[in-house]
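mind folding the following:
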Amino acid sequence: MTYPIRIGVQLQPQHADYAQMRDAVLRAEDLGVDVIFNWDHFFPLYGDPEGKHFECWTMLGAWAEQTERVEIGALVTCNSYRNPELLADMARTVDNISGGRLILGIGAGWFEKDYEQFGYEFGTAGSRIAQLAADMPRIKARLAAGNPAPVREIPIMIGGGGEKKTLRIVAEHADLWHSFGDPETLARKSAILDQHGDAVGRDTATLVERSVGVEAPPSEVAEGVVGAGATLLTVGTGGPDYDLSLVEQWVRWRDERR
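This is a model prediction of the structure:
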């Protein structure tokens, strides 16, 4: 399968009032992005650690009503924070509200403060990854059992770059794989993902879209990341201002390629 180049923006739900976030969603959709993400944390990741912050999935429900065209999702949901069947039912509901525009992004989790302050067991990186592996079949089974069903077969995005365990889970379950790093790292890990795909009997080279975060203008990094196989390119921006100038450059670059 050949994937089109798409541009995403991650509107980080920190250091802003909700009205500012809502305005940023409207501006991003009007700008022409393909996907609008938030993230799944309970406290800011940078800036004032006790600054303003909002919860991920209730926000996605609002975005589902607010937007008309863009896909929406979390980049990414922390698997540890919700029972897997509950998460699947939340995803099914948001997908229906949006008319079939949800991407279910998920990862093993890593931000210790979230766990400590909200009463979750932090465990180890290994235990969190093992739990993600155990929960993915439960999530998919519950998605398949819901009534009404999702509007579409909800794409599952798994974030992370662990070469032995996380990429194996991606190979088994994901429609999209989100990663960070330079083009060389992306290309190397993408090849490892395909090796896992061979092991589990999935053609991940064609069935798993590559997604990557970008922090520089397309003139500086587009050739490298696209050459490494990425087709969903996402810019992150935080509150209170939600500067979309870099996003605008990427949207223009995408349109010039068409």
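
going by C-alpha atoms from here, please, whenever you check contacts or count neighbours.
OK.

hey, where'd the helices end up in the stretch 51-200 of the chain?
If DSSP state H, counting those that start in this stretch is used as the criterion, the helices of the stretch 51-200 of the chain fall at 56-66, 84-98, 112-118, 125-145, 166-173, 183-200.

list the buried residues for the fourth one?
So that's helix 125-145. By neighbour count, with 16 or more other CA atoms under 10 Å as the criterion, the buried positions of helix 125-145 are Arg128, Ile129, Leu132, Ala133, Asp135, Met136, Ile139, Lys140, Arg142, Leu143, Ala144.

against Val94, how distant is the fifth one?
In this view, Asp135 and Val94 are 20 Å apart by CA to CA, to the nearest Å.

this one as well, want them side by side:
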Amino acid sequence: MLLDTPVRLAVQIQPQHVTYPQIRDAVFRLEELGVDILFNWDHFFPLHGDDMDGPHFESWTMLGAWAEQTERVEFGALVNCNSYRNADLQADMARTIDHISAKNGGEGRFIFGTGAGWFQRDYDEYGYEFGTPGTRLNDLAESLDRIEARWAKLNPAPTRRIPVMIGGKGEQKTLRLVAKHADIWHSFTHGDDLTHKISVIERWGEKDGRDTSGIVISNELQRRDESDADDLYARGARLFTLGFGGPDYDYSIVERWLAWRDAKNA
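You can find the predicted model right below:
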């Protein structure tokens, strides 16, 4: 895996239990602090909290606003649910957001994070077929091929090769998709299991003829301390994501992890 890349810190702004002006302010403050990447998530209802019918905002519309609001940070969903939108539409939406985010003649900053989907309430209430984990992963595999093919056809083309981030850890399907398509692999896996999963990705790459050494390993900081992060780093992780919930955002936690990032990159 790609071990010579700098450590980067991502913050996932949870789009639940807040107003949009509070989210907008958090985006501004986190970019000012020096966070590298901002994520939201792609759901239609809160995932946790006291009120599971509480305020919640849709992912892609928000990402278009972030593309215009921000100047430096990369951004995306952690992760897009493939089931909710036609594959070619996803490609076009990603390309459009990529262009919106390109400032002063530079490249876009959008990261296309995606996964097979899992939150059944979204499916039931919005009228999508939930299927099984296997059928959803098969759909994701088909969609990734279509998305990449559509990016090659769009006029204008994306400003850069849009990075693909895939979340999940299943060895037979998900990690094979990571080996084939991903620039970033995100999981909650840690310890020896992380080392094992990386070896699985490498084996799939060898089998399918793709060099996976450039894939960035992404992992979570939620409920972890610096010793945990040090171990993830030693095992190859270089992108670290911190969940960030409002409305009472605690920026001191972000500052703590930024200091850890900077020490690793010194």
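
what's the TM-score once they're superposed?
These two chains, once laid on top of each other, score a TM-score of 0.97 by TM-score structural alignment, normalised by the length of structure 1; 257 aligned residues with a CA RMSD of 1.1 Å.

before we move on, back to that, any chance of the buried residues of helix 125-145 of structure 1 in CSV, plus distance to Gly107 of structure 1?
Converted to CSV, the buried residues of helix 125-145 of structure 1 look like this (distance: CA to CA, whole Å):
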residue, distance to Gly107 of structure 1
Arg128, 9
Ile129, 8
Leu132, 7
Ala133, 10
Asp135, 11
Met136, 10
Ile139, 13
Lys140, 15
Arg142, 18
Leu143, 17
Ala144, 20
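
determine which two of the residues you listed are furthest apart.
Arg128 and Ala144 (24.3 Å; CA to CA).

residue in structure 2 matching Ala74 of structure 1?
When the structures are aligned by TM-score structural alignment, the residue of structure 2 matched to Ala74 of structure 1 is Ala77.

can you give me the neighbour number for its match?
By the measure other CA atoms under 10 Å, the count of residues near Ala77 of structure 2 is 23.

show me the contacts for it.
Phe39, Asn40, Trp41, Asp42, Ser59, Trp60, Leu63, Ile111, Phe112, Gly113, Thr114 (CA atoms under 8 Å, 6 or more residues apart in numbering).

of these, which belong to strands?
For the contacts of Ala77 of structure 2, membership in strands holds for Phe39, Asn40, Ile111, Phe112, Gly113, Thr114, with DSSP state E as the criterion.

trace Leu242 of structure 2 over to structure 1, please.
In structure 1, the residue equivalent to Leu242 of structure 2 is Val235, according to TM-score structural alignment.

actually Ile13 of structure 2, not the one I wrote
Aligning on TM-score structural alignment places Ile13 of structure 2 opposite Leu11 in structure 1.

got the ones in strands among the contacts of Ala77 of structure 2 as CSV, with neighbour count and distance to Asp193 of structure 2 columns?
Converted to CSV, these look like this (neighbours: other CA atoms under 10 Å; distance: CA to CA, whole Å):
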residue, neighbour count, distance to Asp193 of structure 2
Phe39, 27, 25
Asn40, 25, 26
Ile111, 25, 26
Phe112, 24, 25
Gly113, 26, 22
Thr114, 23, 22
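
rewinding a little: hang on, the match of Leu242 of structure 2 packs against Val214?
Yes. With contacts defined as CA atoms under 8 Å, Val235 of structure 1 counts as touching Val214 at a distance of 5.4 Å.

which residue, other than its chain neighbours, is closest to the match of Leu242 of structure 2?
Taking CA to CA, 6 or more residues apart in numbering as the measure, Val235 of structure 1 lies nearest to Val9, with 4.8 Å between them; neighbours along the chain are not counted.

I am finished for the moment; much appreciated.
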